[in-house]
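Enquirer: Give me coordinates for this.
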Amino acid sequence: MNKFLKNNFKGKKVLITGHTGFKGTWLTLWLNKLGAKIVGISKDWHGYPSHFKDLKINGNIKSYFFDLKEFNKLQNVISRFKPDYVFHLAGQSMVKKSYINPYSTFLTNSFGSLNLLEALRKMNKRCYLVMITSDKVYKNLEIKRGYNEKDALGGNDPYSSSKATAEIIISAYSKLMKNSKVRLGIARAGNVIGGGDWNQNRLIPDCMKAWGKGKTVLIRNPNSTRPWQYVLDVIRGYLILSINLKIKRNLNGTAFNFGPSHKENFSVLDIVKLSNKNWKNIKWKIIRNKDKFIHESKLLQLNSSKAKKYLNWECKLRISQSLKQTINWYRNYFKNKKKDVRRISLQTLIDYQNLWKN
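Expert: You can find the predicted model right below:
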């Protein structure tokens, strides 16, 4: 696996939108280690703490900070860089925030995707594009079986709807660019956990920030079930998809789910209790959710058999291992007084890569 990835990305030009975000930072670190030449576009540093800023990634990387809604700036960067691979992760990713700023959420997630597609269409160079959307693009019927790629898209909240809208745009452009030099794939991942996530209103970051200070974490939706999975499992899926777009032309325009097996779907409360195996004497308190106007699905599962069949991808880590790796990262972060983040994250990546013999 490691040689396979290095052979495909070493020396290649890779554009990453949202490279300072949680998943974007891990993707940037991995590609940097593989020897890729990286250009990243993000709106900002995503506040402080910032995993990306703390990593101090050097080498073949250049960062630009602007909104993807600014088409001329985006087109200028793309026309000059002419990437071989593109990973689109930029967007507004918080459900609660989408209720507060629905208009901005739709513009960012839908119009931002449109601008990227149009800029790449005009580039007139062979490249392989992975559009990262969400598991929440599906019309959620609270069903026990996992959603597959043929299920209807939908969305009861602005975030989910904006991502589903983006997918409709992506689908239209994939047909429009069918005979162009751009090949694209769509990635729909579940709830991703791992070190370096400092976002608000997310289970793991909320737990780590509270427990790191010896405080009690407040749990609002204890019975909600999600497809939890490790960040590097998901990033590996994105990398493998991009390579397969190059190898298999018939995958152009195809969507893939990236999620754990059905046995690995746990409730919020399950995750909190399982965390106690790696972080002793944790404290939590279940509170009543006062945001009644905010709709979030109680049950969400993915069927990732298509990724297994066509990409030979599946989660390498089980939830117990994912939590162990995640909590170890945060423990080391607090233990080292928020220093040595680069060393901690590189070792985390190396440990994951060592799961493969080559």
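
Enquirer: make it CA atoms for all contacts and neighbour counts henceforth
Expert: Fine.

Enquirer: in the stretch 201-350 of the chain, which spans are helices?
Expert: Ranges of helices within the stretch 201-350 of the chain are 203-211, 231-247, 268-275, 305-311, 319-335, 341-353, based on DSSP state H, counting those that start in this stretch.

Enquirer: Which elements pack onto the shortest one?
Expert: Using 3 or more CA pairs under 8 Å, 6 or more residues apart in numbering; DSSP states H and E as the contact criterion, the secondary-structure elements in contact with helix 305-311 are helix 231-247, strand 254-258.

Enquirer: Any buried residues in that helix, and which?
Expert: By neighbour count on 16 or more other CA atoms under 10 Å, the buried set for helix 305-311 is 305-307, 311.

Enquirer: Next: the third one.
Expert: Neighbour-count burial for helix 268-275 flags 268-269, 271-272, 275 (criterion: 16+ other CA under 10 Å).

Enquirer: how distant is it from the center of its chain?
Expert: 21 Å (CA atoms, centre = their mean, to the nearest Å).

Enquirer: Taking helix 319-335 as reference, get the angle to it.
Expert: Counting by axes from the mean of the first three to the mean of the last three CA atoms, to 10 degrees, helix 268-275 lies at 70 degrees to helix 319-335.

Enquirer: returning to what we had before: for Trp45, which of the helices and strands packed on helix 305-311 is the nearest?
Expert: Trp45 lies closest to helix 231-247 among the helices and strands packed on helix 305-311, at 19.2 Å (CA to CA).

Enquirer: Which neighbouring elements make contact with the helix or strand containing Val192?
Expert: Taking DSSP states H and E as the criterion, Val192 maps to strand 191-193. If you count contacts as 3+ CA pairs under 8 Å, 6+ apart, strand 191-193 packs onto strand 228-230, helix 231-247, helix 319-335.

Enquirer: this one next, for a side-by-side:
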Amino acid sequence: MRVLLTGITGFAGSHLAEYILNHHPEVEVFGLIRWRSRRENIVHLENKITLVEGDLKDIVSLKKILAVVKPDWIFHLAAQSFVPTSWKCPAETFSINAIGQINLFEAILDLGLSPKIQIAGSSEEYGLVFEDEIPIKETSPLRPLSPYAVSKVAQDLLAFQYWKSYGLRTVRTRGFNHTGPRRGEVFICSNF
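Expert: Next up is the predicted model:
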């Protein structure tokens, strides 16, 4: 089995790669990186994974990568995920997150591949939550409050649409705050 992780150099991606390698040693792990990706989170894994260079905003590079890797699973974790940056660069955030995902989907369809694709959403998609709506459920309304959150809602809905329209095997998840070793310093945890 072959797995492609977008965002492998990030916090969640590096831990997922580590988990797959430790618990499923028969799986070939490929990681999509950009030429400027910081690799400190995966330096301990580099002799166990295959890194492939490309960009979600470049469908040609994605097609080349997917044609070689032919993944059975794709964990799509790559994103511009820092909410304050999304306020400063909303178009770039949407381009990386939503348009990048469309490029990934279109490359998969163009090549006739049929991987299972996990789309990493965010609790930010829920946005405005009223007291009587707590605890949040998967069925809670999506009321995004930042450009980042809007881009993640777009990713969620695009995954649903590509499943219904083209049969793409997507799984949409909405992760809540998580932390641990290798978490970027720009992200903070509440201190209660």
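
Enquirer: which stretches of the stretch 1-150 of the first structure form helices?
Expert: 2-9, 22-34, 51-55, 71-81, 95-100, 102-106, 112-123.

Enquirer: most packed of those helices?
Expert: helix 22-34 (a mean of 22; mean count of other CA atoms under 10 Å).

Enquirer: So what does Arg182 of the second structure match up with in the first structure?
Expert: Aligning on TM-score structural alignment places Arg182 of the second structure opposite Gly196 in the first structure.

Enquirer: That should have said Pro135 of the second structure, apologies.
Expert: Counting by TM-score structural alignment, the partner of Pro135 of the second structure is Gly146.

Enquirer: show me what contacts the aligned partner of Asp55 of the second structure in the first structure?
Expert: The alignment partner of Asp55 of the second structure in the first structure, by TM-score structural alignment, is Asp67. Applying CA atoms under 8 Å, 6 or more residues apart in numbering to Asp67 of the first structure gives the contacts 42-43.

Enquirer: With distance to Gln229 of the first structure added, can I get the buried residues of helix 305-311 of the first structure in CSV?
Expert: As requested, the buried residues of helix 305-311 of the first structure are exported to CSV (distance: CA to CA, whole Å):
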residue, distance to Gln229 of the first structure
Ser305, 15
Lys306, 17
Ala307, 15
Leu311, 18
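
Enquirer: which of those residues lies closest to Lys82 of the first structure?
Expert: Leu311 (26.1 Å).

Enquirer: Trace the closest one over to the second structure, please.
Expert: Aligned partner of Leu311 of the first structure by TM-score structural alignment: none.

Enquirer: I'd guessed Leu311 of the first structure sits against Ser242; true?
Expert: No - counting by CA atoms under 8 Å, Leu311 of the first structure sits too far from Ser242 to count as a contact (10.1 Å).

Enquirer: can you point me to the longest helix in the first structure?
Expert: helix 158-176 (DSSP state H).

Enquirer: Now the element after that helix, going C-ward?
Expert: Using DSSP H and E, the first helix or strand after helix 158-176 of the first structure is strand 182-189.

Enquirer: so what does that next one touch, helix or strand wise?
Expert: So strand 182-189 of the first structure, by 3+ CA pairs under 8 Å, 6+ apart, packs with strand 127-132, helix 231-247, strand 254-258.

Enquirer: Tabulate those in JSON lines, adding columns for mean neighbour count and distance to Ala166 of the first structure.
Expert: What follows is these, written out as JSON lines (neighbours: other CA atoms under 10 Å; distance: least, CA to CA, whole Å):
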{"stretch": "strand 127-132", "mean neighbour count": "25", "distance to Ala166 of the first structure": "9"}
{"stretch": "helix 231-247", "mean neighbour count": "21", "distance to Ala166 of the first structure": "18"}
{"stretch": "strand 254-258", "mean neighbour count": "24", "distance to Ala166 of the first structure": "13"}
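
Enquirer: Reformat those as TSV; add distance to Lys97 of the first structure.
Expert: Shown next, in TSV, are those (distance: least, CA to CA, whole Å):
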stretch	distance to Lys97 of the first structure
strand 127-132	19
helix 231-247	22
strand 254-258	24
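
Enquirer: Out of those, flag the one nearest Trp284 of the first structure.
Expert: The nearest among those, by CA to CA, is helix 231-247 at 24.1 Å.

Enquirer: burial measure for Ile188 of the second structure, as a count.
Expert: By the criterion of other CA atoms under 10 Å, Ile188 of the second structure has 10 neighbours.

Enquirer: what separates it from Phe176 of the second structure, distance-wise?
Expert: 13 Å (CA to CA, to the nearest Å).

Enquirer: Please apply the same query to Thr93 of the second structure.
Expert: Thr93 of the second structure is 19 Å from Phe176 of the second structure, by CA to CA.

Enquirer: Find the nearest non-adjacent residue to the aligned partner of Ile99 of the second structure in the first structure, please.
Expert: Under the alignment (TM-score structural alignment), Ile99 of the second structure pairs with Phe111 in the first structure. Nearest-residue entry for Phe111 of the first structure: Lys69, 6.5 Å, with adjacent residues in sequence omitted and distances by CA to CA, 6 or more residues apart in numbering.

Enquirer: for Lys256 of the first structure, what are its contacts?
Expert: Just so we're on the same page, residue 256 of the first structure is Phe rather than Lys. Counted by CA under 8 Å, 6+ apart, Phe256 of the first structure has contacts 149, 185-188, 304, 306-307.

Enquirer: give me that answer again for 10 Å
Expert: 132, 148-149, 185-189, 237-238, 241, 303-308, 310-311 (CA atoms under 10 Å, 6 or more residues apart in numbering).

Enquirer: And for Asn22 of the second structure?
Expert: Applying CA under 10 Å, 6+ apart, the residues contacting Asn22 of the second structure are Leu16.

Enquirer: if we can go back for a sec, for the buried residues of helix 305-311 of the first structure, which one is nearest Tyr330 of the first structure?
Expert: Nearest member of those to Tyr330 of the first structure, counting by CA to CA, is Ala307, at 30.2 Å.

Enquirer: so the closest one sits right up against Ala189, yeah?
Expert: No - here Ala307 of the first structure does not reach Ala189: they are 11.1 Å apart, not a contact under CA atoms under 10 Å.
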